[in-house]
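**Q** pasting the sequence and the predicted coordinates here, then a few questions.
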Amino acid sequence: MEKEHFGARFDENGNCMFRLFAPHVQTVGINFNNDPDHIFMMNQTDYGFHELTLKNLTSDTSYSFLLNASKKIPDPASLWQPEGINTYSTVFDHHKFDWEGDNFSGLPINEMIIYEAHVGTFTKEGTLRALISKLDYLSELGINTLELLPVAQFAGHRGWGNKTVFPYAVHNGYGTPDEFKALVKASHDRGIAVILVVEFCQHNIVKSLSSAFDSFFCDIHTTTHGKAINFDEQYSFGVREFYIQCALSWLRDFHIDGLRINNAETIYDQSPIHFLEELSTRIRSFEKENNRKCVLIINDHHNSTRSIQPNDKGGYGFDALWDEDFHHALHYRITGDINGVFRDYRYPEKMVSAMQYGFAYRGEFSDYRKRIHGCNTQEFSGSKLVIYSQNHEQTICTGEECRTIKKAGFEAAKLSAGAVLLSPYTPLLFMGEEYGETAPFNYFSDYSTAPSLNETLDKHYHELKFSQEKQLDPSDESAFTTSQLDWNKKDSEQGRAMLAFYKKMLLLRKEHPALKEPCHNRCQVQEIKPGVILMLRNPSTSDGRYAVVIFNFNKVAITEKLESYLPTGPWTLKLYSGARAFGGYGVPLDKILSTTTPLELAAQSFAVYFHTPLNI
């Protein structure tokens, strides 16, 4: 039951076709420019669709749908809501943007270095146009993929974006559709792919739209957001197609290079072909037809690997899984936090398992969750797991201590970054961590009917056990303004040291074959003494260009002889997080790893050595 589009769309000849899926509505008219005498009746077609094609319409014409000659609503698939969510929609012509020179065809997941950003807080202006001014900075840092938290039209002016109202439209508080395209094109000019986070597990229906969404929610399944989206009951064919076309619109019309599907475990579907499998299959067809690579990442809090298995093995065919298990194990090692779910990660083997296999829990019982968590599988590439030390969810936490650098200090922040960036998995940085940003990422929303902070944290982040009394009221403007990055920190002494440290790590990962190798079977991890973890990375080539990383998670310096754990040297020092150049206070390390003298690592530091011939 494929439809080419929903809403209003111009063809290349300037004709505009309108399509609305509303099987419970008898008649639909289109009202232009709020003129009661300017109404065109749509044709009711098969399966609950209403359609009409008109000529001589101009872009920026306002329109509404008139249901059953009484209820006027904006278009659920609106491409542009310049005046917000409770008013008319605006016709928008995607053909008018000049994409000439945009020959970027995407990146495969195993090459991505992802940077997660929120448009509203990334700059003081909080706009798409302002974000463009930071692209050169990201490119120089070593970032090749920009992941944007939801930019679809949401309720209110300020918010996380996860309460989507118009999933096809760019949020009017961030800028226009063409300004979003300009951001994508400018990113491509610098070799940066753009991934968009989308919310297909929930749909925030405001009162003015409720009558058009009778078929969009199911009666059987419920989630923490309320009724689940209807992917498998009566009229689900139209609902599934609505969201598939939404995904294709972002890829086709905005040249987005990938999508991250949020909270996929709350997408309930008992159909013979799961919605997520159908979505990936359609996007793979789009890839082939357009000679592009469109990466699909999924966020599933159950750590189910079915989503990243190929279709012919019963999977959904996604490229990568958002891996919070790695974060939780790392968070405990860095901070010692045993609140909420983190208490399940207090066992030493959990960090080793996360570094070796990507998951701390691989089919074992989780005491906090009171169930088996994860599954035991090693069949996929390490690049299929996206890992991080910080992200937008993990920085809600307690007051000013949201960021790792505030919770555990400067050296610990560098240590946690090394555990992520030197692993065989796909790394993700959260905006500002590369220069030691300390601003939290509070939960904020200025929409009048937004849920309370307590309700939001209890429903969606109960596992993390946040201290709610230290949180700001989401509707208070300060919850938003204190979440904005302070770019002046980048130019402080500590900021410059941290930034140089990140640039060096990203360069090493990019250039050395062992650090680029995504096969976690070529990564051997062992805890050689309490708090000291050795990670040996092997390249796929047979030239012996090994890399080894020695992590000291202890809060005191350690000494250890390493020759019994390593292939015969020489081993050349390439990076030491405790070095003075990176703001550390460790004793300088020898350039060549000694076979007789123990290595001395400063507290909460790590060192990287390459197995290379000695250069004299």
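**A** Ah, there it is. If you're wondering where the values come from, they're calculated on a predicted model, not measured in any experiment.

**Q** hey, let's count contacts and neighbours off CA atoms from now on
**A** Fine.

**Q** distance of the nearest residue to Ile244 once chain neighbours are set aside from Ala247?
**A** Leaving aside its sequence neighbours, Ile244 sits nearest to Leu279 (CA to CA, 6 or more residues apart in numbering; 5.9 Å). To Ala247, Leu279 is 8 Å away according to CA to CA, to the nearest Å.

**Q** neighbours of His512, how many?
**A** By other CA atoms under 10 Å, 15 other residues sit near His512.

**Q** same thing with Gly578?
**A** Close neighbours of Gly578, defined as other CA under 10 Å, add up to 24.

**Q** against that first model, consider the following:
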Amino acid sequence: MTVFEVWAPEAGRVEVETGEDGARHLMGPVEGRPGWWAAKVPEAGHGTDYGFVLDGGEVLPDPRSRWQPHGVHGRSRVYEHDRFPWHDQGWHGRPLPGGVLYELHVGTFTPEGTFDAAVGRLDHLVELGVDFVELLPVAAFPGRHGWGYDGVDLWAVHEPYGGPDGLKRFVDACHAKGLAVVLDVVYNHLGPSGNYLGNYGPYFTPAHQTPWGQAVNFDQADSDEVRTFVIENALAWLRDFHLDGLRLDAVHAIADGRAVHLLEELSARVDALAAHLGRELVLIAESDLNDPRLVTPREAGGHGLDAQWSDDFHHALHAALTGERQGYYCDFGPLAVLAKALTEVFVHDGAWSTFRGRRHGRPVDRLRTPAHRFLGYLQNHDQIGNRATGDRLPAGLDAGLLKVGAALVLTAPFTPMLFMGEEWGAATPWCYFTDHTEPELARAVTEGRRREFARHGWGAGEVPDPQAVETFRSSVLDWAEPGRPPHRELLAWHRDLIALRRRLPDLTDPRLTEVAVEYDEAARWLVLRRGTVYVAASFGSGKTVAPVSGDLLLASDPGIAVDAGSVTLPGASVAILAAAPGPAPR
């Protein structure tokens, strides 16, 4: 027997249609739960297809569907979570401090593009030394392939990836190998195709606008049920799929004017679930606000999230390595800016932002805020895929500068994150790709993408068509690359860096007060100090000498030489040294 429930506060009559014969069952109001309807169907169970009918209209998928085998426009299917045979009973999670994350898109991680195929590559991640796998969104979205940020069935798992059982097999396999799993979830908007939430009730509000249209209704009339919908969804991913954390997409686009912000409420509920389950659970935000209140504990007046992405560190390091200054890179590039990002987290901490045309951000309290609450990265899905051709850094940087970038990411005070294939300098691009079946929407996406980059001088033929299958296929990782030079050497470099990070306590020390940077803008060298560990990097093309010495732990170039009081660096190289305790560079 299955009890079907749905929130449809504006409907006068609700039915549930079940089975192959399309039998309809009248649903009745639920006492004490305004707007809710329910019906018991004795013959329905795991695997039964169903949909809801509002006031005699079309059959719609369940807003809380756990299984969408027929796609986002099709009927839902009953899914019983307790049928899955888990093997991770001894798993208690991993702490975020000291960890290394690896961002992964299921559809392009392997040629097969499934959870089961990804399981076959987990040994690579274990040997690399990462601790967390961060999955791009897997909630059901239109078509077969896409980034997943246009998901519409937030409780269901994208069927082409392997559906709900496929995700569970992946998580179970990760836990067996000591890997925690974080899932990217999107609560600031839904995609346009297959989005039927508005048919059921006021899930959206015209009171706020987002880049994607009307905002999700978190603070207007009837928003209590919408907030519950989102919070229970988050808890379901963590509880029912045994996930270890969530990455919350673009929280700056969550419009919530209530006294207790949605993020604070979610943080409290996740902490309560972690206590009940007896395992570590983490919440990581993506935010453009540069506001440390996101990661400030609730008892200190913050939202209580565990960490947030740090785009300022990315921009500072990217611009220093590549020389790019267009768009939001206009305030970045000098080593002084990179030094500020390494020691103070936010470059825009109330300072002027040329790109925004105003002051932006708030300072991080270096004494009280641990650095592990900020994720540092050189590449991620946005910073690659939102480029016109989806070109990765190896398309424009030589191996020397790639090693410099990797060293600074993995020795910086932040929680480091790699994007899939970055560890071997993947030559494959990672483009923006979609698979919309509606001709008008498909055309709008293609034309919009080309129009966006035309403003920056790109011709229409130069920008890959998001709807073209080849654009998607070109983004799939080539697993023959890690075994070939120069990819093999770069992979070994990343493994050595992660192993060194794990071995030296100074490299996982979260105290920002123990971080110092010295640099020479003209000579293009920078020295990062983490306790007694020095990272000396050359960003220039010629030989340079940095005023630091010690025992050489790792060197990216055989020409690196350490003398009394200095290290000689060939162009585009980096050395990591252990020095005796002493005064930190200023």
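**A** Thanks, I have the structure now. Since this is a predicted model, take the numbers as computed values, not measurements.

**Q** coming back round to it: helix/strand/coil for the aligned partner of the residue nearest to Ile244 of structure 1 in structure 2?
**A** Under the alignment (TM-score structural alignment), Leu279 of structure 1 maps onto Leu266 of structure 2. Secondary structure assignment for Leu266 of structure 2 (DSSP: H, G, I helix; E, B strand; the rest coil): helix.

**Q** quick check: Leu266 of structure 2 touching Ile231?
**A** Yes - assessed by CA atoms under 8 Å, Leu266 of structure 2 is found in contact with Ile231 at 6.0 Å.

**Q** the two - which one has more neighbours?
**A** Between Leu266 of structure 2 and Ile231, counted using other CA under 10 Å, the more crowded position is Leu266 (22 against 19).

**Q** could you check how far the more buried one is from Glu17 of structure 2?
**A** From Leu266 of structure 2 to Glu17 of structure 2 the distance is 33 Å (CA to CA).

**Q** please enumerate the strands of the stretch 251-400 of structure 2.
**A** With strands called from DSSP state E, counting those that start in this stretch, the stretch 251-400 of structure 2 shows them at 282-285, 307-309, 351-353, 358-360, 374-376.

**Q** in structure 1, what range does the first one match?
**A** Aligned using TM-score structural alignment, strand 282-285 of structure 2 spans residues 295-298 in structure 1.

**Q** mean shift between that stretch and structure 2?
**A** Its aligned residues in structure 2 lie a mean 0.4 Å from stretch 295-298 of structure 1 after superposition (mean CA distance after the TM-score superposition for structure 1).

**Q** what lies in contact with that stretch?
**A** 107-109, 195, 257-264, 280, 307, 318-322 (CA atoms under 8 Å, 6 or more residues apart in numbering).

**Q** now intersect those with the helices, please.
**A** Using DSSP state H to define helices, the subset of the contacts of stretch 295-298 of structure 1 located there is Ser280.

**Q** from the contacts of stretch 295-298 of structure 1, list just the buried residues.
**A** The neighbour count (16 or more other CA atoms under 10 Å) marks 107, 109, 195, 257-264, 280, 307, 318-322 as buried among the contacts of stretch 295-298 of structure 1.

**Q** for the equivalent of Tyr368 of structure 1 over in structure 2, give me its contacts.
**A** Aligned by TM-score structural alignment, Tyr368 of structure 1 pairs with Phe355 of structure 2. Listed by CA under 8 Å, 6+ apart, the contact set of Phe355 of structure 2 reads Gly327, Tyr328, Cys330, Asp331.

**Q** check contacts around the third one.
**A** Contacts for Cys330 of structure 2 (CA under 8 Å, 6+ apart) come out as Thr354, Phe355.

**Q** how about it, what's its partner in structure 1?
**A** By TM-score structural alignment, Cys330 of structure 2 lines up with Arg343 in structure 1.

**Q** gap between its match and Arg371 of structure 1?
**A** 15 Å.

**Q** cool, and Thr377 of structure 1?
**A** Here Thr377 of structure 1 is placed at a distance of 18 Å from Arg371 of structure 1 (CA to CA).

**Q** same check, this time on Tyr332 of structure 1
**A** Noted for Tyr332 of structure 1: a distance of 20 Å to Arg371 of structure 1, by CA to CA.

**Q** do Lys414 of structure 1 as well
**A** Distance, Lys414 of structure 1 to Arg371 of structure 1, using CA to CA: 34 Å.

**Q** more crowded one of these two?
**A** Lys414 (26 against 11).

**Q** not counting sequence-adjacent ones, nearest residue to that one?
**A** Closest residue to Lys414 of structure 1 apart from its sequence neighbours, by CA to CA, 6+ apart: Ser577 at 6.7 Å.

**Q** no further questions, thank you.
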